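1. Pasting a predicted model and its sequence here:
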Amino acid sequence: MLLQRALCRSWTRQIAEPLPSYGSKLLRAHTLTLRSLRSSPRHQRPPRSGSIQTSPPFENYTFGGSVPPSNVFKAFIFTGAFSAGCFMSATILEYENTRNMMIEKARQSKFPWLRSQRVSQEQNVWEQLKQELKLHWDKLTPGERIFVPLCALNVLVFGLWRVPSLRNTMMTYFCSNPAGRAVCWPMFLSTFSHYSLFHLFANMYVLHSFSNAGVLSLGKEQFLGVYLSAGVIASLSSILYKTVTAQPGLSIGASGAIMAILAYVCAKYPDTQLSILFLPMLNFSAGSAIKVIMGFDLAGCIMGWKLFDHAAHLGGALFGLFWVYFGTELWQKRIPFLTMYHDLRKTK
């Protein structure tokens, strides 16, 4: 029964093709200005003494060096393994969430007095604080419940960059560099690093703008699987481009993953009307927007523009489009794994 409930949740999301009416409104007046979403840091002047440094210390870092073929091979293997792990974890998370929800409902129906007794015992300050936080959490939309933890992680990493004793570690593991000593985990961890406050704000604003529509369409578990996998796939695209063009360097930012969500939503609901921040009078369709954005990034790759990591943007967007057309079929292939996990869960 639990397995059927979990599958039923998934099928319900897949057949709910039309975007809910309030979902379309969520996309209005949200920025599509994706500038500085994922940047390739460049040399800058050192900050004045006594001033607060607002960007990571890239000015003392050397970007040169050839890309070893073994690093490219490792990047391919890591991308496949990490993406598979993300969707397997999403499947387990979906199962456990469904199971916990059913258990809680069963308890409330069989032992209604237990809830009232529990409330009477929760009178201390800590329990009241937890209740207040839970009330605020329950008021969030499905997309916001995914956005808040992701945003918190990005803000936390942004703060860690400002700790001098951690800079060497952050430079090694939180920057994606095809010529670096560490290649695999930086492909993932770099998606939580940001170059400046504006870089962080721009990424989080766009993620917040499109997260609710994405979660309503995919479900929170599949959304997380797509988002995290897209970040690593975008890093792989950047590594391949830098290897082919012999331009190794650092890349940071969540925009590769965000571009996948943006491309998915725009392709799934192409007639949704969008507008640019501070220019609400300019309206255009989501389908037209993603074409322009991807065209800009394609031109950046062809022309060799170095202002942004266009290859990472394009790789993330292509993965989002791929998931629009093939994601439903691929997501259903998790059923054998879900069945195996269900049988394993029953033995415990």
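-> Arrived safely.
2. Could you use CA atoms for every contact and neighbour count after this?
-> Will do.
3. what sits against residue 173?
-> Going by Cα atoms under 8 Å, 6 or more residues apart in numbering, residue 173 touches 182, 185, 186, 189, 190.
4. again but with residue 90, I slipped
-> Residue 90 makes contact with 221, 222, 224, 225, according to Cα under 8 Å, 6+ apart.
5. go with 7 Å
-> In this structure, residue 90 makes contact with 221, 222, 225, judged by Cα atoms under 7 Å, 6 or more residues apart in numbering.
6. Spit out the contact partners of the last one.
-> For residue 225, the set of contacting residues under the criterion of Cα under 7 Å, 6+ apart consists of 86, 87, 90.
7. Where does the second one fall, secondary structure wise?
-> To tie it back to what came earlier, the one meant is residue 87. According to DSSP states H and E, residue 87 maps onto helix 69-110.
8. So what's the gap between the helix or strand that that helix is followed by and the chain middle?
-> Of the helices and strands lying after helix 69-110 in sequence (DSSP H and E), the nearest is helix 112-121. Distance, stretch centre to chain centre, for helix 112-121: 38 Å (Cα atoms, centre = their mean, to the nearest Å).
9. and the next element down the chain from helix 112-121?
-> Next along from helix 112-121, by DSSP H and E: helix 125-139.
10. Helix 112-121 and that following helix, what's the angle between them?
-> Angle, helix 125-139 to helix 112-121, by axes from the mean of the first three to the mean of the last three Cα atoms, to 10 degrees: 120 degrees.
11. dropping in the other structure now:
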Amino acid sequence: MTSMFLRSGLGRQMVRAKLPLKPLLRPARRFQHNGPDMEDYLLPGQKSAQNILKGFIAANAVMFLAWQFSTTHTKGESPDLLKTKNNMTRELNDKFVFRSGDIAHGKYYGVLLSHFSHVSIMHFGFNMMAFWSLGNGIIMSLPLMTGPKFLTLCLGSALGSSVATYANKQSRGISNGSLGASGLVSGIAAAIALRAPFAKMQFMFIPVGIPAWVLTGGFFAYSAYSVAAYDPRNPPLLDHAGHLGGAVFGALYYIMSLRRGRTPGVWR
């Protein structure tokens, strides 16, 4: 593999008042290379997948701007504008944050929509850079990747993340909401680690590349430990169960479907 495997993404954020996200991982720029861009050699299906990737990022950007508009207040705002912002904030909290108690009340919006939702600029920025980097990596590395397959990987990882989040919170009575795309990013990271386990990824502040299987394996092992060692007196900022749920779907989908696309017509 050449010039396309990048650092993995951030944690799915647990929503707690006035506690900013402290990112664990950050994405990297593509390695520099001479000659035509890899995009010049994409097949039609891969180009369709990349368009979906761009669409996901655009949707996340729109929702991030919506959060910023609704939660940012300036001196001298008119009562009508303030009312509009307050109503918008309530709608965003209602539909774009996932809480386990929502299911019992028949509110299913957040199961998927929470993965398009970021409040913090750091959370949004790093998640989207990781999503772009890793998404392009899996698209470019699989000749038979298509738009529907990439969409299935993304939405399936998001659903897997929400299912794991729901199960963990219900079993422990956790009421915090979750938002952010990192459950989805975790699914893509898991697929990348299986597709090219020795591709170099980089951990924050460490200037050397680390094999994908080591970095992602270590991160998911840490997530599993954090779920097992949960302490209600000191709840984590990160939704570790969501990471694991997204990763499980991404790994299974790669093994059961995407792996066929390594070389057309060949399973290996």
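-> Arrived safely, thanks for sending. The structure displayed is predicted, hence computed values, not measured ones.
12. Tell me how they score on TM after superposing.
-> The TM-score (TM-score structural alignment, normalised by the length of the second structure) is 0.72; 214 aligned residues with a Cα RMSD of 2.6 Å.
13. number of nearby residues for the counterpart of residue 285 of the first structure in the second structure?
-> Superposed on the second structure with TM-score structural alignment, residue 285 of the first structure falls opposite residue 211. Neighbour count of residue 211 of the second structure, defined by other Cα atoms under 10 Å: 16.
14. hang on, the earlier thing: helices - which of the contacts of residue 90 of the first structure land there?
-> The helices, defined by DSSP state H, take in 221, 222, 225 from the contacts of residue 90 of the first structure.
15. Going by the alignment, the first one corresponds to which residue in the second structure?
-> The pairwise alignment with the second structure assigns residue 221 of the first structure to residue 148, based on TM-score structural alignment.
16. For that match, give its distance to residue 242 of the second structure.
-> 23 Å (Cα to Cα, to the nearest Å).
17. Also residue 114 of the second structure?
-> For residue 114 of the second structure relative to residue 242 of the second structure (Cα to Cα), the value is 12 Å.
18. now do residue 186 of the second structure
-> Note on residue 186 of the second structure: its distance to residue 242 of the second structure, by Cα to Cα, is 9 Å.
19. who touches residue 186 of the second structure in this structure?
-> By Cα under 7 Å, 6+ apart, the neighbours of residue 186 of the second structure are 243, 246, 247.
20. mind checking which helix or strand the aligned residue in the first structure for it is in?
-> In the first structure, the residue paired with residue 186 of the second structure is residue 259, using TM-score structural alignment. Assigning secondary structure by DSSP H and E places residue 259 of the first structure in helix 255-268.
21. Alignment lookup: residue 95 of the second structure to the first structure.
-> So, by TM-score structural alignment, residue 95 of the second structure is matched to residue 173.
22. average distance between the helix holding residue 259 of the first structure and the second structure?
-> For helix 255-268 of the first structure, the mean deviation from the second structure after alignment is 0.8 Å (mean Cα distance after the TM-score superposition for the first structure).
23. Distance from the chain centre to that helix, please.
-> The answer for helix 255-268 of the first structure is 10 Å, by Cα atoms, centre = their mean.
24. List the buried residues in it.
-> 255-268 (16 or more other Cα atoms under 10 Å).
25. How about the contacts made by the residue positioned nearest the centre of the first structure?
-> For the first structure, residue 227 is the residue whose C-alpha lies nearest the centre (Cα atoms, centre = their mean; 3.7 Å). Each residue near residue 227 of the first structure by Cα under 7 Å, 6+ apart is listed here: 257, 261.
26. just the helices in the second structure please.
-> Using DSSP H, helices in the second structure cover 44-71, 79-95, 100-104, 109-113, 121-141, 147-172, 182-195, 212-228, 240-256.
27. Residue 7 of the first structure -> the second structure?
-> For residue 7 of the first structure, no residue is aligned by TM-score structural alignment.
28. Pull the distance from the one helix or strand residue 7 of the first structure maps to to the chain's centre.
-> Here residue 7 of the first structure, judged by DSSP H and E, is contained in helix 2-15. When distances are taken as Cα atoms, centre = their mean, helix 2-15 of the first structure is centred 23 Å away from the chain's centroid.
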